[in-house]
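Colleague: Need coordinates for the below:
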Amino acid sequence: MTSGALKATLVVDKSFVIAEVDKRIYGSFIEHLGRAVYGGIYEPGHPTAGALGFRDDVKSLVKELNVPIIRYPGGNFVSGYNWEDGVGPVEQRPRRLELAWRTVEPNEVGTNEFMNWAREAGSEVMMAVNLGTRGVDAARNLLEYCNHPGGTYWSDLRRSHGVEQAHKIKTWCLGNEMDGPWQIGQKTAVEYGRLAYETGKAMRLVDPDIELVSCGSSSSAMPTFPEWEAVTLDHTYDVADYVSLHQYYGNRDNDSANFLARSMDLEHFIKTVTATCDYIKAKKRSKKTMYLSFDEWNVWYHSNESDTKIDPWTIGPPQLEDHYNFEDALLVGSMLITFLRHADRVKMACLAQLVNVIAPIMTEAGGAAWKQTIFYPYLHASKYGRGVSLQPIVNSPKYDAQDYTDVPYLDSAIVHNEEQGELTIFAVNRHLEEGLHLKADIRGFEGYTLLEHIVLKHDDLKAVNTPAEQRVQPVQAAGTVCKDGYVDTLLSKASWNVIRLKKSAGL
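Modeller: A predicted model of the protein is given here:
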């Protein structure tokens, strides 16, 4: 190793358990927005489209990511959505003005079509109900339509639509970003809390086995945060299982060192919401722990700076199509690392979104589907980050950024999959100019040897992928050594690293 390199150490031990990783933290999100549905997952006439019009090339990329759960159908869209418009014979479905994004919704894809697509993609669905323009009645009817086996009006209507077996959707969102002034049917905390409680109560009478997500603040920057969480949870605590968090980050100032430190803000956000949940738990003398559903998160700012104007009242226009660069992938990696370090409370998370709209997967109309830079850390975490999250003891040099102090250059999470006999070290080197010499103490994992060291790196932080060229993609790192219970490696400057170790056979 280079003797002059900055040095960092971490200690990993089986006893430093945070929690079992809920696979649903690798979830995603598809909203009826832009080209996420129309021109994204669904494009009749495309060379790869199946009989129902869904693109098989896109579905293959989703399956590669192994996405366990997908939030649907919104997002802001859901607050003006009449779910009945999206069921029954397609030719009889109405076209509607979609007010959240000022487009036309043709309703060619609705509940049953999406549920069928999700099953084929290997994903469960987190269904959202409209608590903007609608409420208790529409929510309980949708649940009956989806989950009741038969013999009632709504369940038999589903069966008449060709879906004999109930969808059995387990997880349901009680509205979306209801404190946002942009939201159709925006509500005060008390208004939302009362409505969400009564809606959840009715839904549980229909199906006691569902999980419910109470709507949190639209972001930690909202003036309502965290009072919104405290007031709404005071109403919904007994009926909900999770509270939602939403957060996006950008680099509008082109300050990369500050941008890569944004996950420290994410850390603070999670801790604040956790503390608020525990305050309500104590106030109610409850035995139940409220968990977190981080059901919108990503980097999002490139498309906000675009001068492209979208004509209103069109179908599937190209909205919010961020073209992600290499440094965006690094922050996405750090955000995933942060979720893993909080696996005891963060049980679900949805990268927003999955296709075309601020997404890891992009498509060309009639053409290729391709991987953005952020595809890769998401892929690696979903593939190798399943097991038990362990708390690493980290000693790293630090730096100060514009908005943050004492930012460790090394950002790391550890996952142990005992069943597979694998140990994975996820690490981001935030240093923009220098490699970081890492020495990891894994003596508690006797007999583990190096399987591979995957690295995502590029000399240009602004490098992007295109349909014609994958400029940013993972490679195998050289020089990593595992010997005498230590992993010794040099983490390249500004890099995402996945160090995989495997227990030797017979041990």
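Colleague: C-alpha only now, for contacts and for neighbours.
Modeller: Will do.
Colleague: And the helices in the stretch 151-300 of the chain?
Modeller: Remark: helices assigned in the stretch 151-300 of the chain by DSSP state H, counting those that start in this stretch are 153-160, 189-206, 227-236, 256-259, 263-283.
Colleague: Apologies, that question was intended for the chain.
Modeller: Counting by DSSP state H, the chain has helices at residues 56-65, 111-121, 136-147, 153-160, 189-206, 227-236, 256-259, 263-283, 326-341, 375-384.
Colleague: Among the helices of the stretch 151-300 of the chain, single out whichever gets nearest to K7.
Modeller: helix 256-259 (18.6 Å; CA to CA).
Colleague: Would you point to the one among the helices of the stretch 151-300 of the chain that's packed deepest?
Modeller: Highest mean neighbour count among the helices of the stretch 151-300 of the chain (mean count of other CA atoms under 10 Å): helix 227-236, with a mean of 22.
Colleague: Going by contacts, tell me the helices and strands next to it.
Modeller: helix 189-206, strand 211-214, helix 263-283 (3 or more CA pairs under 8 Å, 6 or more residues apart in numbering; DSSP states H and E).
Colleague: So what's the gap between the last one and the chain middle?
Modeller: By that I understand helix 263-283. Offset of helix 263-283 from its chain centre (CA atoms, centre = their mean, to the nearest Å): 19 Å.
Colleague: let's see this one next to it:
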Amino acid sequence: MTDQKILPNTRDLKKATLILDKDFAIARVDDRLFGSFIEQLGRAVYEGIYDPKNPRSDENGFRLDVIDLVKKLRVPIVRYPGGNFLSGFNWEDSVGPREKRPSKLDLAWFTTETNAFGMHEFCDWAKKVDTKVMYAVNMGTRGLDEARNAVEYANHPGGSYWSDLRRKNGADKPFDIKLWCIGNEMDGPWQIGQKTAYEYGRSANEAAKVMKWVDSSIEVVACGSSAYDMSTFGAWELEMLEHCYDNVDYVSLHRYYQNLTDDTPNFLAKSVDMDAFIKTVVSLCDAVGGKKHSKKKLNLSFDEWNVWYHSIEQDKQVKAQNSWGQALHLLEDVYNFEDALLVGSMLITLLRNSDRVKIACLAQLINAIAPIMTSKNSCWAQTIYWPFMHASLYGRGTALRPVVKSPVYSSKDFDDVPFLDATAIMDDDGGLTFFAVNRSSESDLELSADLRGFGKLKFDEHILMHHEDVKAVNTEAAPDTIIPTRINSCDPIDGLLNVKVPALSWNVMRFSKDKG
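Modeller: As a prediction, this is how the structure comes out:
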């Protein structure tokens, strides 16, 4: 991170106000809100986290430079192994001696899976990067028997067939995986073993029941509809939850955004859609709970979210030229600066909904629609790495809902979109962190913030990401084209803060309690 004393000049200046108080609490943020996702696809695993022939790897084949970048994110949980891959995957193929593991066709991505990297390797890697495992079980071609066996293999201490097999395979102590996904996107026609809401709801209920009989300490995530714009959306949640509401702990949401028409104002407003999606799923969950007269509040796992569209055409060519290949360059989006701005707004949206969204996974983590990219000789952070890192580092504590007044705009799909997208976090010591995006391409925002309810605060730092070219990217040759800078600011005076938020920028403003 570099220091910058003067804010960039823009053509216009508009005013915005923000009022915040300790009593404006939303919820305590669950650390798992800053999770991520690794699918057995493309170069996410092979040549991503696992590359045994690379001199940059350790004795286990794990890329050390990747481990370093991942650890800086402080990711608390990583979902694995899929994704669409999951619905044709037999977890048993991925354990035991490597030379005995079968190579199989992956019908999700039309590649060949060698199973050289599996459950043991992933759990070992998770320890290396100081994260926990969120493991998913196949409900496409398989079902509750394989699911309960996976829990027994991973979590039971010993004395049973599956737990003793784990010990025989080198893991004497249980992996102690506490969070499990029951399938993936099961209403999607692209899914291996697509299900109706009735079929999936009944299967998920029975799977959750027996998985918890094996280990009562686990939590499970049921599949919500694959997307907000699916024809099955809504009806799927209502019928599916009729059958499994009592035995599951979370409902999943997945959402990716695109800018295929090169419309930056409309693209940057798409976090508004994300917010509506979350609130709709909350309403659906509560409707089922109300119908059942249940005291239980079902929360959400937004376990796939990101920008995804840059690689779509390239992927078609890669698949056409590499029939059943391995470690193909799939889903390798190169993210630009406007992508980072939307990711920042999506993080703000998750924090604003942290009363019901308890788990979220940026999809994915390495090489495939990822904040981290690798080549044979290096790895580097994409633009979206930085807002994700800032949210993970400074977004833990109590989420607060500021009262924001901002100029607004309308775009192709959205009306009355505020230029200023902002939220705040109060840490356990009484300090404050603001996250803010200015969506305007033309106007800086002169922000006046009323923070008198917090007593005397001391300015710590203002982290800024800004670039004149919204299409600018980080590459292997130029990995620092877009990186955060620190800019000057000042302490609030009598609880009132005045600060400039540059046009098209991501901002993190941090204040600590002044004990003097």
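Colleague: And the TM-score between these chains?
Modeller: Put the two chains on top of each other and the TM-score (TM-score structural alignment, normalised by the length of structure 1) is 0.98; 504 aligned residues with a CA RMSD of 1.3 Å.
Colleague: re the thing from before, would JSON lines of the helices of structure 1 with distance to L501 of structure 1 be doable?
Modeller: As requested, these are exported to JSON lines (distance: least, CA to CA, whole Å):
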{"stretch": "helix 56-65", "distance to L501 of structure 1": "21"}
{"stretch": "helix 111-121", "distance to L501 of structure 1": "29"}
{"stretch": "helix 136-147", "distance to L501 of structure 1": "42"}
{"stretch": "helix 153-160", "distance to L501 of structure 1": "48"}
{"stretch": "helix 189-206", "distance to L501 of structure 1": "44"}
{"stretch": "helix 227-236", "distance to L501 of structure 1": "41"}
{"stretch": "helix 256-259", "distance to L501 of structure 1": "30"}
{"stretch": "helix 263-283", "distance to L501 of structure 1": "26"}
{"stretch": "helix 326-341", "distance to L501 of structure 1": "18"}
{"stretch": "helix 375-384", "distance to L501 of structure 1": "11"}
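Colleague: Which of those helices sits closest to A19 of structure 1?
Modeller: Distance to A19 of structure 1, taken as CA to CA, is lowest for helix 326-341 among the helices of structure 1, at 8.9 Å.
Colleague: Where in structure 2 does the closest one align, residue-wise?
Modeller: Using TM-score structural alignment, the residues of structure 2 aligned to helix 326-341 of structure 1 are 337-352.
Colleague: Would you mind getting the average deviation of the matching stretch from structure 1?
Modeller: Taken over the aligned residues, the distance from stretch 337-352 of structure 2 to structure 1 averages 0.2 Å (mean CA distance after the TM-score superposition for structure 1).
Colleague: Just the buried positions in that stretch, please.
Modeller: For stretch 337-352 of structure 2, burial by neighbour count (16 or more other CA atoms under 10 Å) applies to 337-352.
Colleague: From the residues you listed, pick the one nearest H310 of structure 2.
Modeller: Distances from H310 of structure 2 to these, taken by CA to CA, are shortest for D339, at 10.5 Å.
Colleague: Next, the contact list for the closest one, please.
Modeller: 307, 383-384 (CA atoms under 8 Å, 6 or more residues apart in numbering).
Colleague: again, only this time at 10 Å
Modeller: By CA atoms under 10 Å, 6 or more residues apart in numbering, the contact list for D339 of structure 2 reads 257-259, 264, 267-268, 306-308, 345, 383-384, 470-471, 473.
Colleague: Just the ones of those residues in strands?
Modeller: 257, 306-307 (DSSP state E).
Colleague: Tabulate those residues (a markdown table), appending neighbour count and distance to D460 of structure 2.
Modeller: As requested, these are exported to a markdown table (neighbours: other CA atoms under 10 Å; distance: CA to CA, whole Å):
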| residue | neighbour count | distance to D460 of structure 2 |
| --- | --- | --- |
| Y257 | 19 | 34 |
| N306 | 24 | 30 |
| V307 | 22 | 31 |
